[in-house]
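Visitor: model this:
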Amino acid sequence: MSITGSGAHGIITTLPLFAETKVKGLSDEKLITATMLSYLICTYIKEYSGRLSAFCGCGIAGGTGVACGLGYLRGATLEEIINIINNMASGITGMICDGGNQGCTMKGIVAVDAAYRAVEMAMNNTYIFNVHGINGVTPERTMMNMGRIASPGMIETEKVIVDIFKEK
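Guide: From the prediction side, this is the model:
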């Protein structure tokens, strides 16, 4: 399963939703809707971050997508989904990509853990307000800001990562 050109994005945006649906005995229709929401959020963030950068798209974009899908499966309101996005933006946006390697698995685990926590917190009225950090006045602006961290924000970081690779 690939989304936005990455198998890791597909795994992160899909499998936690599948597990949640099976454990909770939810319908296939809910799973399909949650998965589409997850894909749309992931794709929206990736639209602004670009295809290649030092930004961990599977963790940040995929993790935020799956967090929104999990929120939907748990009955989150629109306001809670917005708060889930803000929690994810504030929590993991700085995660770097250092190439497709074993570290992707660890970053995926961190992103999914963050997703579950962001949902739980938002649905208990604990969230990062939109006036803080990179959170925007709308969820779209927050996701655009997340992408901007990648490009142009991490261009120098990407060069440093490549230099580290060359030194090996």
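Visitor: please count neighbours and contacts with C-alpha atoms only from this point.
Guide: OK.
Visitor: just give me the longest helix of the chain.
Guide: If you go by DSSP state H, the chain has its longest helix at helix 28-49.
Visitor: which neighbouring elements make contact with that one?
Guide: Applying 3 or more Cα pairs under 8 Å, 6 or more residues apart in numbering; DSSP states H and E, one finds that helix 28-49 contacts helix 7-24, helix 63-73, helix 139-150.
Visitor: of all the ones you listed, which lies closest to Lys46?
Guide: Shortest distance between Lys46 and the helices and strands packed on helix 28-49, using Cα to Cα, is found for helix 139-150: 6.5 Å.
Visitor: would you do the same for the sequence below? I want to compare the two.
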Amino acid sequence: MGAATGMAWLFTRDINTINTAIINMVSDITGMICDGASNSCAMKVSSVVSSAFKAVLMAMQNSCAGANDGIVCADVEQTINNLCRLVINPMTLTDKEIISIMVAK
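Guide: As a prediction, the model looks like this:
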């Protein structure tokens, strides 16, 4: 989200475009998981940068993920809060399962 925010600021300096880019970014990339420091990290960074640029291009065209789609809302603050809710509690079990899979290899 930070990269999308920075790009949107550099391109437009418009708060609505920035907010829309953040919402688009959350809509697109939420669900990606870290599975330990590995070569796949570089692929994930590439995916996120592409997603950020796409989110900004869409925002500059006033295109935003729907407020009823998944965890995103019309309000950027609520969208970020929803993302935080996913990360704080449920990810504990996911982290344990990822470690279990990696140890079993």
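Visitor: matching residues in structure 2 for the longest helix of structure 1?
Guide: Using TM-score structural alignment, none of the residues of structure 2 align to helix 28-49 of structure 1.
Visitor: ok, then the element right after that helix?
Guide: Counting by DSSP states H and E, the next helix or strand C-terminal to helix 28-49 of structure 1 is helix 57.
Visitor: touching that next one from outside, list them.
Guide: With Cα atoms under 8 Å, 6 or more residues apart in numbering as the test, helix 57 of structure 1 has contacts from His9, Lys46, Ser49, Cys97.
Visitor: burial count for Arg117 of structure 1?
Guide: A count of neighbours around Arg117 of structure 1, defined by other Cα atoms under 10 Å, yields 16.
Visitor: contacting residues for it?
Guide: If a contact means Cα under 8 Å, 6+ apart, then Arg117 of structure 1 has no contacts.
Visitor: which residue in structure 2 aligns with it?
Guide: So Arg117 of structure 1 corresponds to Lys54, using TM-score structural alignment.
Visitor: just the buried residues of the contacts of helix 57 of structure 1.
Guide: For the contacts of helix 57 of structure 1, a burial check counting by 16 or more other Cα atoms under 10 Å picks out His9, Lys46, Ser49, Cys97.
Visitor: report the contact partners of the third one.
Guide: Put plainly, it is Ser49 of structure 1. Residues counted as contacts of Ser49 of structure 1 (Cα under 8 Å, 6+ apart) are Phe55, Gly57, Met146, Gly147, Arg148, Ile149, Ala150, Ser151.
Visitor: switch the buried ones among the contacts of helix 57 of structure 1 over to TSV; also include distance to Ile84 of structure 1.
Guide: Shown next, in TSV, are these (distance: Cα to Cα, whole Å):
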residue	distance to Ile84 of structure 1
His9	19
Lys46	18
Ser49	19
Cys97	23
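Visitor: Gly91 of structure 1: which of the residues you listed is nearest?
Guide: Nearest to Gly91 of structure 1, judged by Cα to Cα, of these is Cys97 at 16.1 Å.
Visitor: any idea what that closest one aligns with in structure 2?
Guide: Using TM-score structural alignment, the partner of Cys97 of structure 1 in structure 2 is Cys34.
Visitor: and that match, how far is that from Thr17 of structure 2?
Guide: Per Cα to Cα, to the nearest Å, Cys34 of structure 2 is found 28 Å from Thr17 of structure 2.
Visitor: do Leu10 of structure 2 as well
Guide: Leu10 of structure 2 is 11 Å from Thr17 of structure 2, by Cα to Cα.
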